[in-house]
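Participant: Okay, sequence plus prediction incoming.
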Amino acid sequence: MAGTGELLDVLLAGGRRADRATHVRVLPERAGEHADWPTWADTDLVHGYRELGVERPWRHQVEAADAAWAGRHAVLATSTGSGKSLAFWLPALTAVRAASASGVLAPGRVETVARRASTLYLCPTKALAADQLAALDRLVGAARTRDVRVATCDGDTSLDERRWVQEHAQVVLTNPDFVHFALLPQHRRWSRLLGSLRYVVVDECHAFRGVFGAHVGLVLRRLRRIAESYGSSPVFLLASATTSDPAESAARLVGVDPDDVVAVTADASPAGRKTFVLWQPPELPGREAPWSALVDDDPWATPVPVPAAATTAGDAERTAPPSPDDVWRVDTDPAPAAPEGRIVAEPDELPRRTATAEVADLLADLAAAGARTLAFTRSRRGAESVAASAQRALDEVDPELARTVRAYRGGYLPEERRELERAIRSGDLRGLATTNALELGVDISGLDAVLIAGWPGTRVSLWQQAGRAGRAGAEGLVALVAREDPLDTFLVHHPEAILDAPVEATVFDATNPYVLAPHLCAAAAELPLRAEELATFGPQTGELLAELVERGALRRRPSGWYWTHAEPATRLTDLRGTGGDPVRVVESATGRLLGTVDAGSADSTVHDGAVYVHQGLAFVVDDLRLADGVALVTRRDVDYGTWARWVTSTDIVSVDEQVAWGPLTWGFGHVDVTTQVLSYQRRRLPDLQVLGSTDLDLPARTLRTTAVWWTAPAEVLAAAGVTVEAVPGALHAAEHASIGLLPLLATCDRWDLGGLSTAMHADTEQPTVFVHDAFPGGAGFAERGFRLGATWLRATRDAIAACRCSTGCPACVQSPKCGNGNDPLDKAAAIRLLDVVLTHADG
């Protein structure tokens, strides 16, 4: 394929699109630095690596492998494609082979039978485990070491296969969910593996962040505890993207002291020159804001159980806990925030083309030019839309070209994903429009370009996605295409905030009582908890255990804490917060399984009448059977899509902290967020004109989480010149803009947050704006907003004021996930109100 200069010319269309590139930077190439193979490494494995083309390892691979072989916990935090897997498989497989050899040489000795080394490999997704299995099979085959028994084991593994793994496998590849639900509760069946456990590999550990990271950290503490009960003390090897302070993050995940973790961060692998382009889609002529129908992403991801009386006096921005596609982002260290008074959004006169439409055109042009490209989108709907639009554009040029672009996302069947991965590797496909399902370590190398539709939430994720371009030292092109969002607009006009700022730390709180309590129950069910073990789970464990005893969840005895209920304790928690088993999407006429949808998002995506798109083909949902976990669909060609509409209310459960800003109240605490899908709209494609609306009868759902809120009493509204009629629109606009700007301070993502604004709230008895975390128990985002209240609201005010649209647009006060269709909104009143609020905050 051509170099990045020619690809950049394709992107710029020979100069016709040059005005859309707000910044172009060339990142220089980096030379690689080799090291010798360790003397302890198994010679057959070294031969196998050489057969696969690895003549000598990179220096960082050897440093991490040496630390592991010496019995030190280690984390390797280097770039995408730097060969992290060699660093953990070399010591792990060498240990397996050495133990196997000792069993052959001394077959009569009991200890050689009981202590043969084993390895447990954990990763975020089944796809990554399958990819690693294929890579290990290639290595074992090249090394001719047939005495190494490797197997995957997860929820899809049959009982017979699972029994073989329990009795024979030396290397088991799985995920934290399986460890939580199956391995630890049935640890006696896994005693052979646990008693000989030498290494635990945690791959892509930067993905374990936020609430999910807290869950996984507690699963690893339970795993260490059970392994120790069988006499083993495994070494933990962690592989991560480049993150801030990886030793601290890895230690927090495993539950050990940071001084006990060796961090290897100097990347010695070669990197080709990379051209990084920041891109803003063009204005659409002849359109006037507001244009709330231009929705780029899924309107929500996960609903939540509720009382029937779910109503809202104002507006609610939809709570969106992530689906399995979406790795959520948490960090308590803020990204570089704008100084006071700095403008954080560029002026806009007209609405701009959506990032989805823009990326589809760029993907088509790059595919036509022969470039192999990944286009990362923010949702499953976005991936299908980008692929379908690119196919239509290419079909006009050459129907054969149209078949070289496909979609890739969660919810596809495993065999379908494997085929797509194979095709993009081999070059049979030139383009994949994907969710962040391909952000993690599935080995897809040699790509020419990466397109990113919208800020992915953190710089860690941005560089992970960008690292797919130009791997193995080749040149690559990366383009970040801005959505109409205040943060995206800010970033593409301030490249230093992306390209010159350090990456974030991976942050989570394993002491969150909402997360910790069910894991303590699970641990007690596995083996009674002893007093000397409580420090493993954190300093507040004793208090929480007392509360669990008082509630009847556990029973206290002199020998420890016991789980005495018949049902499994592991059912008390869901690691990923997806709300239950996936809903299967089944074609009514044939019984064919098309894919799955998380239980939480089923209400909004596969309700009766919904259009479900699979590889460009439209299916209409005939019947959603929530009790059976099935959505029955029929293949139909339709010229419309469907968008769910819902209503949300927020009730204050506890006020944990409160500050008076003059007459205002600035509060933080726990809230119950109640949501119910009420109807859906049909919108014609591609212009998104509303064709009609249909009511739905679906259950209400509730989420208990943490929120920050501020009130606007009558005297504040009067000082701002906000009349009674303008109050809902002013609060609504301020809420949307503040949600859009909080990621600048909390390093989260807009879709990690929800909110509500109301002209009169029952608990505060005043007009109130709420912003809450979209996860059970909270994830620290709202608390970060509470701590930085004045800075946050000032950035919000500046973002609204800097945008020159007349009544509000997606770059300032409109939201892509508004439950009320971005109505009402009053931009001018929001600015006046925030001016007065900030006066009191400064006081």
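Facilitator: That came through fine.

Participant: only C-alpha atoms for contact and neighbour calcs from this point on.
Facilitator: Fine.

Participant: ok, and for stretch 631-644, which residues are buried?
Facilitator: Under the neighbour-count criterion of 16 or more other Cα atoms under 10 Å, stretch 631-644 has Ala631, Leu632, Val633, Thr634, Arg635, Tyr640, Gly641, Thr642, Trp643, Ala644 buried.

Participant: So for that stretch, first residue to last residue, what's the gap.
Facilitator: 16 Å (Cα to Cα, to the nearest Å).

Participant: so which of the buried residues of stretch 631-644 comes closest to Gln61?
Facilitator: Ala631 (46.8 Å; Cα to Cα).

Participant: Pretty sure that closest one sits against Val586.
Facilitator: Yes. Ala631 is within contact range of Val586, at 6.1 Å (criterion: Cα atoms under 8 Å).

Participant: joint contacts of these two?
Facilitator: Common neighbours of Ala631 and Val586, counting by Cα atoms under 8 Å, 6 or more residues apart in numbering, are absent.

Participant: Which pair in the buried residues of stretch 631-644 has the greatest spatial separation?
Facilitator: Arg635 and Ala644 (20.3 Å).

Participant: list the buried ones in the helix of greatest length in the chain?
Facilitator: Longest helix in the chain, counting residues (DSSP state H): helix 84-105. Buried residues in helix 84-105, counted by 16+ other Cα under 10 Å: 84-97, 99-100, 103.

Participant: try this one side by side with the last:
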Amino acid sequence: MAELSMEDIVVELQRQSFYCGQIIEAASIVEPAVEAQYASLLEHSKVDSSIWTALREARGIEQLYSHQAQAIDYIMQGHDIVVSTATASGKSVIYQLPILDLLLRDPQARILIIYPTKALAQDQLASLNELILQIPALRHVLVSTLDGDTPSALNSAQDRNQRTAIRQSASVILTNPDTLHVAMLPGVARWQTFWACLRMVVIDELHIYQGRLGQHVAHILSRLQRLSTQFQFVACSATTSNPQAHMQQLTHRPDIKVISTDGSPRGARHLVLWDSLLKAGKLSTSAFSDTAYIAGYLLRCNKRAIVFCKTRQACELVQREITDYLSTSADLRSLRSQVMSYRGGYAPRERREIEAAMFSGRTRMVVATSALELGIDVGSLDAVIVVGIPITTASLWQQAGRAGRRSQTALALVIATSAPVDRHAVASAENSQAVFDRCFAPAEITTDLAIATAHLQCAAFERPINVEGVDSGFINEICDSSEELVRNVLTWDAATLRWACPMSYKPWPAAKVFIRSTRPTNEDDCWQVVTISNSSSNQKSVGRRVLEEMEAARALFALYEGGIFLHRGQTYSIDLVDPDTRTALVTHANVSWHTAKRDYTDIVPALALASAQPWPHVQYIYGDVEIATTGIGYRRIDSRTRKVVETVDRASPRLSTKSRGVWIDIPADVARKLVQSDYSVEASIHGAQHALLAAICSVIGCAPTLLSTECIGQEMPHRRSKPLCLVVFELSPVANTEDGPLLRSVARSRDI
């Protein structure tokens, strides 16, 4: 096919055989191209000529965009800054250039760059090293990542030496909030030289740090500023409505310069809203099928694209749908190897391979979860397909912005699925037109006392706290009633006349304070999916390879004997599930169907830890629960038609895990009244549990994806004998027992 412009591609798309009016014309728009606005640095901001040579040789940069020049001028003047501009607007240059200049002027200077993910840090490590290698005076400079993938000091002497070398010799360390919190700050004595020489802290993807994670990061940065004060903050954020206020919340720095006028060029962007269920003379196919057709069409037009999916399973199914569709066409069959999937759960090595293949152009299309939403460089892209309307405007524009770098015309096509949220978005012309609005919500962080208390313990461990002296500002940043809190939760050390961390948090307080929503997976929680090279299910079989590792909460619903496991577009038959070794053995199976588990889940309250009585005769109880899933078979689903082709009865081992939950015991007289009124007791409980779950999410402000409930349906082979209750549980064990949404719901229930 001849090379088509993006305008022609959008027109021709509507002439394809699979098109039957799915585009919602009223909501689809074309954003005009924007020309670049350039500027020069002010006289006092001039940098060494070798830096310009490096930028020109490594990046092809001859001049700076206006927002880059403005931001760099502020940095050179010593200001704290936040840059809030569009995706792919060249934000990394804003901190890379001053870092190079600082290292040339002060060889002893140290720089810390904080990324939200390890993958993004690895990507930017290569980018910064590429520049440094172009500058002869800096070729001796060590730039390194330090994160969970860095060999642990607890292992061999070689591993200890590697971490020591990073700590002692690295001029620039790329890390994440987790490692800063749990490894760098508590080891204050070992890191003393680094903190003393720290001159710049860069926070990339600032908009990620909202809600409870944002509060954790704010306290971590306050702890950092207790140990080192002679540095400036440089932050980069996606577009939000309050970048300056958000950064002030996170850093407690009052005078922050904000740069939000984007000077980068942008080609025209076609924004298309596609309703996969829309009828126009005939019924459309499913969202996944439509995605495959559109993807095949773009590949035929020689375009490179990302397809974003909301879940891991959707990512695998869409990737398989695309490759299956390509197989049906002689002119597209050779392109199957150029379509890859990318999601959480893959080994780091696999993810780096996929990223490199995308960047080099060897792969022309990647089907990904939001793991690729952040700024990992995968090269120039022509189009983005978003399967399912993102929940937030910011997320939609982060994804849409991955295509169309510089003056390149791009396509962002958003597919509305059958999900209720999507149906609401396309229910009316007004709703549809709001999908591509640029109304960004403000970024906010929580002010939870339990989180503040936990970080106060960590800070006291790092250096005992002087309430009335040098730490008065720090404790005011922690919370309003800080002095009283210090006296209530810390231990007075008469020898130093300071407040110290109590023994209950030692020996390493940060190890007990998890900043993400769930506890990191450890070996006890982790399942391994192991592929074997033959059809034998003997666990001693040769040719074993760990395909994937997953947490127990995910294994409950993904691993069942006879089912199909999807990994990088390949289908594997699950031959054996062994709860004792937490291993699932799988063999490659070239089948055209996937499976859906038939099971029932029991949630059994085990130990009450807290309670409230919001209404007379009603106890709202929080505590430990056991979650047990029993597989009784599966449904085979044709991957092309989405129709169930067979229902299979096959028992699978009962899998269990533990979590925290809330429950309300149902009095026997309530059950009797339901029966007398011809209502199903179990159906009533089921509906009430989902209502309770929705109420908790609404009142507490947590994502529905963090919680679940017991679903009682047709798969239950017999009526189970157990006390009647409403129960909601946390899908993954929450990191801090005092920090989980369900325990917070108990406290809120007392106020209702």
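Facilitator: Here it is on my side, so go on. The shown structure was predicted, so the numbers you read here are calculated from the model rather than taken from an experiment.

Participant: Next, please give the residue ranges for the helices of the stretch 451-600 of structure 2.
Facilitator: For the stretch 451-600 of structure 2, the helices defined by DSSP state H, counting those that start in this stretch occupy 472-478, 482-489, 552-558.

Participant: For those, give me JSON lines that also has mean neighbour count.
Facilitator: Output for these, formatted as JSON lines (neighbours: other Cα atoms under 10 Å):
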{"stretch": "helix 472-478", "mean neighbour count": "18"}
{"stretch": "helix 482-489", "mean neighbour count": "15"}
{"stretch": "helix 552-558", "mean neighbour count": "20"}
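
Participant: To Ala410 of structure 2, which of the ones you listed lies closest?
Facilitator: Going by Cα to Cα, the one of the helices of the stretch 451-600 of structure 2 nearest Ala410 of structure 2 is helix 552-558, 36.2 Å.

Participant: for the closest one, packing partners?
Facilitator: Judged by 3 or more Cα pairs under 8 Å, 6 or more residues apart in numbering; DSSP states H and E, helix 552-558 of structure 2 is in contact with strand 526-531, strand 644-665.

Participant: Can you tell me which of these is most buried?
Facilitator: Comparing these by mean neighbour count (mean count of other Cα atoms under 10 Å), strand 526-531 ranks first with a mean of 21.

Participant: all strands of the stretch 301-450 of structure 1, in order?
Facilitator: For the stretch 301-450 of structure 1, applying DSSP state E, counting those that start in this stretch gives strands covering 315-317, 373-376, 405-408, 431-434, 449-453.

Participant: and the fourth one, what does it pack onto?
Facilitator: Just to be clear, that refers to strand 431-434 of structure 1. Checking 3+ Cα pairs under 8 Å, 6+ apart, strand 431-434 of structure 1 ends up next to strand 373-376, helix 380-395, strand 405-408.

Participant: by contact count, what packs against the longest helix of structure 1?
Facilitator: Looks like helix 84-105 of structure 1 contacts helix 43-51, helix 59-69, helix 110-114, strand 118-122, strand 197-202, strand 235-240 (3+ Cα pairs under 8 Å, 6+ apart).

Participant: Just name the most buried of those.
Facilitator: When these are scored by mean count of other Cα under 10 Å, the highest mean neighbour count falls to strand 235-240 (a mean of 27).

Participant: which parts of stretch 443-455 of structure 2 are buried?
Facilitator: Ala443, Glu444, Ile445, Thr447, Asp448, Leu449, Ile451, Ala452, Thr453, Ala454, His455.

Participant: Relative to Cys205 of structure 1, how far out is whatever residue of structure 1 lines up with the last one?
Facilitator: This means His455 of structure 2. In structure 1, the residue paired with His455 of structure 2 is His519, using TM-score structural alignment. Separation of His519 of structure 1 from Cys205 of structure 1 (Cα to Cα): 20 Å.

Participant: Please tell me how far the residue in structure 2 sticking out farthest from the centre sits from Leu726 of structure 2.
Facilitator: Going by Cα atoms, centre = their mean, the residue of structure 2 most distant from its centre is Gln676, 48.4 Å out. Gln676 of structure 2 sits 20 Å away from Leu726 of structure 2, going by Cα to Cα.
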